[in-house]
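> only geometry, no sequence info:
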């Protein structure tokens, strides 16, 4: 049997709003309700949104997409005037990165989770890439 990630639980102050944000921005199928979870399908994995009134600790979620998907998602980010960054620490506002000779961008969901859309997995370009992933330089 191949091991795959089936689901992960994400706390949200308004799961319906977060699910709509994710499905619309990423171009995913509509979310569904399963008991107290609001389910967003991302390929074979689901993001199971769970409502909480507690303070939400920001987590990071990265989505690997094709070049055309990146174009469409980035256009929706810009159309919504969402702040975006080239880096996970939000030090390079209004820019995308080209790590591993692909493209990547970071933005926040309504609860402050740090979302990333990238066209090449970290380190996939190796040290031969024109734009070496900074993690490989450490």
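Everything's here; your move. None of these values were measured; they are calculated from a predicted model.
> From here on, just use CA atoms for contacts and neighbour counts.
Will do.
> any idea where the helices of the chain begin and end?
15-26, 67-79 (DSSP state H).
> Could you list the buried residues of the longest one?
With burial defined by 16 or more other C-alpha atoms under 10 Å, the residues of helix 67-79 counted as buried are 69, 70, 73, 74, 76, 77.
> put this beside the first:
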């Protein structure tokens, strides 16, 4: 069997809110949830499991970066929803080009934050 990416657990302040955000913005599919996880699944079967961090154990979420390869049509729809909701977005990870997208690597890209403060990136062409 080859090695493929199957799932990850993403820390959340409110796992239901984070899962809903991914379903709405990125058109992720709802997946069966259990225990401390609220799950969504991306095309290809990769599952993202959102888990609330216990406030007494970890008062702050360590922000992570998650990049998503999307087609042009989903990019347009998702960017439209980001703008419709008035969410901040940037053309660069340093957040020096607010309200813009980029055309690097032969495609388009944009950076934005999820409800827990994780850095999300959408690109239409892979870096490699």
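Good, I have the coordinates. All of these numbers come straight from a predicted model, not from anything done at the bench.
> How about the contacts made by residue 97 of structure 2?
90, 91 (C-alpha atoms under 8 Å, 6 or more residues apart in numbering).
> ok, 10 Å please
Taking C-alpha atoms under 10 Å, 6 or more residues apart in numbering, we find residue 97 of structure 2 in contact with 89, 90, 91.
> Out of those residues, which sit inside strands?
89, 90 (DSSP state E).
> JSON lines please, covering the contacts of residue 97 of structure 2 and showing neighbour count.
As requested, the contacts of residue 97 of structure 2 are exported to JSON lines (neighbours: other C-alpha atoms under 10 Å):
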{"residue": "89", "neighbour count": "22"}
{"residue": "90", "neighbour count": "20"}
{"residue": "91", "neighbour count": "21"}
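> what about structure 1, which of the contacts of residue 97 of structure 2 hold up?
Of the contacts of residue 97 of structure 2, the ones still in contact in structure 1 (both residues aligned by TM-score structural alignment, their matches' C-alpha atoms under 10 Å) are 89, 90, 91.
> now, which of these sits nearest residue 114 of structure 2?
Distance to residue 114 of structure 2 across these (C-alpha to C-alpha) is lowest for residue 89, with 10.7 Å.
> How much space separates the equivalent of the closest one over in structure 1 from residue 93 of structure 1?
Here residue 89 of structure 2 is matched to residue 84 in structure 1, going by TM-score structural alignment. Distance, residue 84 of structure 1 to residue 93 of structure 1, by C-alpha to C-alpha, to the nearest Å: 6 Å.
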